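# Give me the fold of what follows.
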Amino acid sequence: MVTFYITTLGCKVNQYESQQIRQFLQSIGLSQTFKPENADIAVVRTCCITRNASSKSRQAIKRIHKANPECVIIANGCLIDSETEEKPQDIESLVLQRENQQLEKILEQVCGKLKTEERIFESGLKNYGRQTRAFLKVQDGCDGFCSYCIIPKIRTDISSKPLENVLNEAQELVDSGHREIVLTGVFLGAYGKETVKRSRWRQSVNREFLKLVDSVAKTPGLERLRLSSVEPGDISEELMEIYKSRTNLAPHFHISLQSGSSRILKLMNRQYDSETFRQKIDLINESLHKPAVTTDIIAGFPGETEADFKKSIEMCRYCGFSKIHVFSYSSRKGTGAENLNGHLPAGVIKQRAAELAELGDRLAEKYRNSLAGQEAAVIIENENTQSGKCERYLDIKLTEGNFRRGQLVLAKILPSGKEAAPCR
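This next block holds a predicted model:
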């Protein structure tokens, strides 16, 4: 029997698409292995959001080749579809599959004729493999052209999955045992729209997005629904009303700040300013009990002055983020930021990234400590450690009990914020 191995770099959309590939390969009779040395075929879903991501994608390919030189490696995803000069090479058994090449056809060449008419990336998932949390991709594509981002030149087709299909897939995932679903997309808040540019929308509030969230939350048996990533413009009073009425909606939002300086946000071509971001955080905090807000910030964007950087620091303190993902700015060929003036020395970028990361650690600890004595719903992910994610996206270890993987356990968070005692 032909065996396959899959590894995925990058975002939740990439991870979802890897699951689609996994489901397809299993449907045509291939057997999955979790060790590359045992694979006949390896699929590497690449990422190129940063130069570091491109490097990690290449390293993943090299590791598989080193472990199994006879394995045919099929690399696809954003790095392969990009116009960067960072693509992997010099491996004879490597096949680069671009977006306009059907993976089905490449597999047919690799492992013989396939008896299927199914198109991989048009099929919904029936299960999410061995994971307790299932991602459900509902939107693809972006034309926002943030000046640091290469994705609008790669994922150019803006599309949304019909709501009926989303609901059917959500029910399939719940029926297969997944207690939590995470809605994801390249620009999730643009669900149902033909553009992500809000200035071209008839209304500032996206009713299709609101209906999506409310409808999926009603899925019978769904214990928890989470949004993967939203923009400040997606946060509205209407969305907060839905959150208050649906108890299975996780009080956690990942909202990319990128910079606390309105001047830098304008250079980044973001669709909000710092005051708008602050107002959205206020709205979330006023509407929900101890919500968790995680974020992304870019350190050292071209033209960022010390004053601009301090505004990012101040904004982080104001928002009290439960986690900050810090990215050191790196120039990407083909992006608007590549041609901006004021590119900063590597040392300055490194120092600012380190300061943001240190602040992020302090804020994360402060947020965890604030939850002491609160009740949390933990979905067990690791039976050996009796730990899993709670609704606020924190890893929590239970102090006692013997719960099975996938089980939802109500527990009271202890002073450390990292452990919880099961409620009796």
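# contacts and neighbour counts: CA atoms only from here.
Noted.
# so what does the longest helix belonging to the chain touch, helix or strand wise?
Identified as the longest helix of the chain according to DSSP state H is helix 346-370. If you count contacts as 3 or more C-alpha pairs under 8 Å, 6 or more residues apart in numbering; DSSP states H and E, helix 346-370 packs onto strand 292-299, helix 306-319, strand 323-328.
# list the helices and strands the shortest one packs on?
Contacts of strand 323-328 with other secondary structure elements, assessed using 3+ C-alpha pairs under 8 Å, 6+ apart, are made with strand 292-299, helix 346-370.
# okay, the ones you listed in JSON lines with mean neighbour count and distance to residue 282 next?
As requested, the helices and strands packed on strand 323-328 are exported to JSON lines (neighbours: other C-alpha atoms under 10 Å; distance: least, C-alpha to C-alpha, whole Å):
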{"stretch": "strand 292-299", "mean neighbour count": "22", "distance to residue 282": "11"}
{"stretch": "helix 346-370", "mean neighbour count": "17", "distance to residue 282": "16"}
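# Take these and write them to JSON lines, including distance to residue 46.
Formatted as JSON lines, those follow (distance: least, C-alpha to C-alpha, whole Å):
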{"stretch": "strand 292-299", "distance to residue 46": "20"}
{"stretch": "helix 346-370", "distance to residue 46": "25"}
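# And those: which comes nearest residue 9?
strand 292-299 (17.5 Å; C-alpha to C-alpha).
# Now tell me what touches the closest one from outside.
251-259, 309, 319-329, 349-350, 352-353, 356, 392-393 (C-alpha atoms under 8 Å, 6 or more residues apart in numbering).
# Selecting buried members of those residues in PyMOL, what would you type?
Filtering the contacts of strand 292-299 down to the buried ones (16 or more other C-alpha atoms under 10 Å) takes a single PyMOL command:
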select buried, resi 251+252+253+254+255+256+257+258+259+309+319+320+321+322+323+324+326+327+328+329+349+350+352+353+356+392+393
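# Let's see this one next, to set against the first:
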Amino acid sequence: MLELAHTTKTHDESRQGEALDMIPTGQSTGRKLYIESYGCQMNFSDSEIVASILMENGFETTKDYRDADVVFINTCSIRENAEQRVRNRLKEFEAAKTKNPGMVVGVLGCMAERLKAKFLEEEKLVDVVVGPDAYRDLPNLIGKVDEGGRAVNVLLSREETYADISPVRLNSNGISAFISIMRGCDNMCSFCVVPFTRGRERSRDAASIVKEAQDLFDAGYKEVTLLGQNVDSYKYTAPVAEGEAPGATINFAQLLALVAEVSPELRIRFSTSHPKDITDEVLYTMAKYENICKYIHLPVQSGNSRVLELMNRTYDREWYMERVDAIRRIIPECGISTDVITGFCTETEEEHQETLSMMDYVKYDYAYMFAYSERPGTLAAKRYTDDIPEEVKKRRLTEVVDLQREHSLYRIQNFVGKVQKVLIEGFSKRSDQDFCGRNDQNTMVVFPVDPRYKVGDYVNVLGETCTSATLIGKIVD
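Presented below is the predicted three-dimensional model:
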């Protein structure tokens, strides 16, 4: 059976490919499906859509790729190491395909979109290459392979949101789920492949999002994460017939409120925000509703305005700091995390120091930190020379990581001696004698099992001690 581990991390390269675990829903054909997902939350959400489409077409699932008739790997192109990991995994499938010549092996997602038909030429193991907007075509593409061919569909769409597809929920704890609210990205950050692999930005029907949240709550889920490459630019206007007045436009702040009003017992998270778009209206909405978690992932990438301009981030150092100030003013208890890239093209030592000073200014709860990795086809690859030596990139990255470790400890120490509302997500990885869950600020909390409570319950936990990554405490009444 397939299984999917959920995480709050964005573009976290430490994640390995994970398989999906569900029960078939359609008329069985006896064919078995295996999917692995790599990369960001959006990829894992997309795998739920893929599973739904294929299970409606009679596929069952398996947790062992060697037993599968169809093997898919849902890929990430955000960094070179992520792509190499996928290539290595495909080689591991080769022995299984040798023993089962009828096995169909496919590459889905961003890496498929970036490499397109070239993938079929380079990787003889791969039979199907499918981009993020072509998943509805999977049954047809698999059919072509069954007939002896190989198949590619990487067409990008300006309309596809999969709003009418009910994702097969692959979260084994039945507590937390993703809801994709939009697809694509219109931001042309010079280091990023996403606009080229996921296409133009389009927002999903707000009513379908609210219905999905309601359905999840009715099914016992207690937390949803609204997903988009840039959730703050969400904007949906319902189509109207010719001659009719246009309907009201719903922005992200309004959508947040609509989802929060499904139930005060349903926690709301979202990812990812863009500093140029996050508004005070969103912040005031977060402050108004207790069940909207007080946590924002706000990627800075660099603390220097010149480097930010080269990155085409469309904000400068002062703008970013003003947005942080607004968050601290409107939601004083809000947790903030970020992404940082070290060693971007032409970055000087003084500019690197400005990134460190930005980190000191914000004191992020945690961060996702990378040395710059040039991605083919991006604006940076076309315009700039990747001229920072690897040893300099790595040294700067080490300085960023060390500083962030200090800040993470500083932030989490603030929870010691205080009571946190925690949603029990499951048992601790280290012991089945401890529960684990997250507080509002997305901090992981570990505490002894209490027989009065179960997974899915909200509890109050008194923080007693901590590491730089985990708050340790006990349930209090």
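# Can you give me the TM-score here?
Scored against TM-score structural alignment, normalised by the length of the first structure, the superposed chains reach a TM-score of 0.89; 407 aligned residues with a C-alpha RMSD of 2.5 Å.
# The helices and strands packed on helix 346-370 of the first structure: which one's closest to residue 377 of the first structure?
Nearest to residue 377 of the first structure, of those and by C-alpha to C-alpha, is strand 292-299 at 14.2 Å.
# could you pull out the helices for the stretch 101-250 of the first structure?
103-111, 163-175, 207-217, 237-245 (DSSP state H, counting those that start in this stretch).
# distance from the first one to the second structure after superposition?
After superposition onto the second structure, helix 103-111 of the first structure sits on average 3.2 Å from its aligned residues (mean C-alpha distance after the TM-score superposition for the first structure).
# do the same with the longest one
When the second structure is overlaid, helix 163-175 of the first structure sits 1.1 Å from its aligned residues on average, using mean C-alpha distance after the TM-score superposition for the first structure.
# if we can go back for a sec, so which of the helices and strands packed on helix 346-370 of the first structure is nearest residue 7 of the first structure?
Nearest to residue 7 of the first structure, of those and by C-alpha to C-alpha, is strand 323-328 at 22.1 Å.
# whereabouts in the second structure does the closest one align?
Mapped onto the second structure using TM-score structural alignment, strand 323-328 of the first structure spans residues 366-371.
# cool, and stretch 11-25 of the first structure?
Mapped onto the second structure using TM-score structural alignment, stretch 11-25 of the first structure covers residues 40-54.
# thinking again about what came up before, can you say which of the helices and strands packed on strand 323-328 of the first structure is nearest to residue 235 of the first structure?
Nearest of those (C-alpha to C-alpha): strand 292-299, 12.1 Å.
# that older thread, would you turn the helices of the stretch 101-250 of the first structure into a markdown table with distance to residue 72 of the first structure?
As requested, those are arranged in a markdown table below (distance: least, C-alpha to C-alpha, whole Å):
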| stretch | distance to residue 72 of the first structure |
| --- | --- |
| helix 103-111 | 8 |
| helix 163-175 | 31 |
| helix 207-217 | 39 |
| helix 237-245 | 47 |
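# Please name whichever of those is nearest to residue 188 of the first structure.
Nearest to residue 188 of the first structure, of those and by C-alpha to C-alpha, is helix 207-217 at 8.1 Å.
# export the helices and strands packed on helix 346-370 of the first structure to TSV and tack on distance to residue 16 of the first structure?
Shown next, in TSV, are those (distance: least, C-alpha to C-alpha, whole Å):
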stretch	distance to residue 16 of the first structure
strand 292-299	21
helix 306-319	30
strand 323-328	21
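# What's residue 401 of the first structure aligned with over in the second structure?
Using TM-score structural alignment, residue 401 of the first structure sits opposite residue 450 in the second structure.
# who's in contact with the closest residue to that match other than its chain neighbours?
Leaving out its chain neighbours, the residue that sits closest to residue 450 of the second structure by C-alpha to C-alpha, 6 or more residues apart in numbering is residue 475, at 7.6 Å. Shown in contact with residue 475 of the second structure (C-alpha under 8 Å, 6+ apart): 447, 448, 450, 459, 460, 461, 462.
# Identify the residues contacting residue 151 of the second structure.
127, 128, 129, 141, 142, 144, 145.
# Mind checking which of the contacts of residue 475 of the second structure are buried?
Using 16+ other C-alpha under 10 Å as the burial test, the contacts of residue 475 of the second structure include 447, 448, 459, 460, 461, 462 as buried.
# List the residues that contact the corresponding residue of the first structure for the fifth one.
Residue pairing (TM-score structural alignment): residue 461 of the second structure is matched to residue 411 of the first structure. Residue 411 of the first structure is in contact with 375, 376, 377, 378, 398, 420, 421, 422, 423, counting by C-alpha under 8 Å, 6+ apart.
# Does residue 411 of the first structure fall in a helix, a strand, or a coil region?
Of the three states, residue 411 of the first structure takes strand under DSSP: H, G, I helix; E, B strand; the rest coil.
# Please tell me how far it sits from residue 396 of the first structure.
Look at residue 411 of the first structure and residue 396 of the first structure: by C-alpha to C-alpha, to the nearest Å, they are 10 Å apart.
# where do the strands sit along the stretch 51-200 of the first structure?
72-77, 94-96, 133-140, 159-160, 180-185 (DSSP state E, counting those that start in this stretch).
# from the middle of its chain, how far away would stretch 454-471 of the second structure be?
23 Å (C-alpha atoms, centre = their mean, to the nearest Å).
# Please name the nearest non-neighbouring residue to the alignment partner in the first structure of residue 309 of the second structure.
Counting by TM-score structural alignment, residue 309 of the second structure lines up with residue 266 in the first structure. Nearest-residue entry for residue 266 of the first structure: residue 273, 7.5 Å, with adjacent residues in sequence omitted and distances by C-alpha to C-alpha, 6+ apart.
# burial measure for that neighbour, as a count.
18 (other C-alpha atoms under 10 Å).
# And for the one 3 residues further on?
Applying the criterion other C-alpha under 10 Å, we find 14 residues in the vicinity of residue 276 of the first structure.
# Make sure it is actually in contact with residue 235.
No: look at residue 276 of the first structure against residue 235 with C-alpha atoms under 8 Å: they stay out of range, at 10.4 Å.
# and stretch 86-100 of the first structure, how far apart are its ends?
First-to-last residue span, stretch 86-100 of the first structure, C-alpha to C-alpha: 19 Å.
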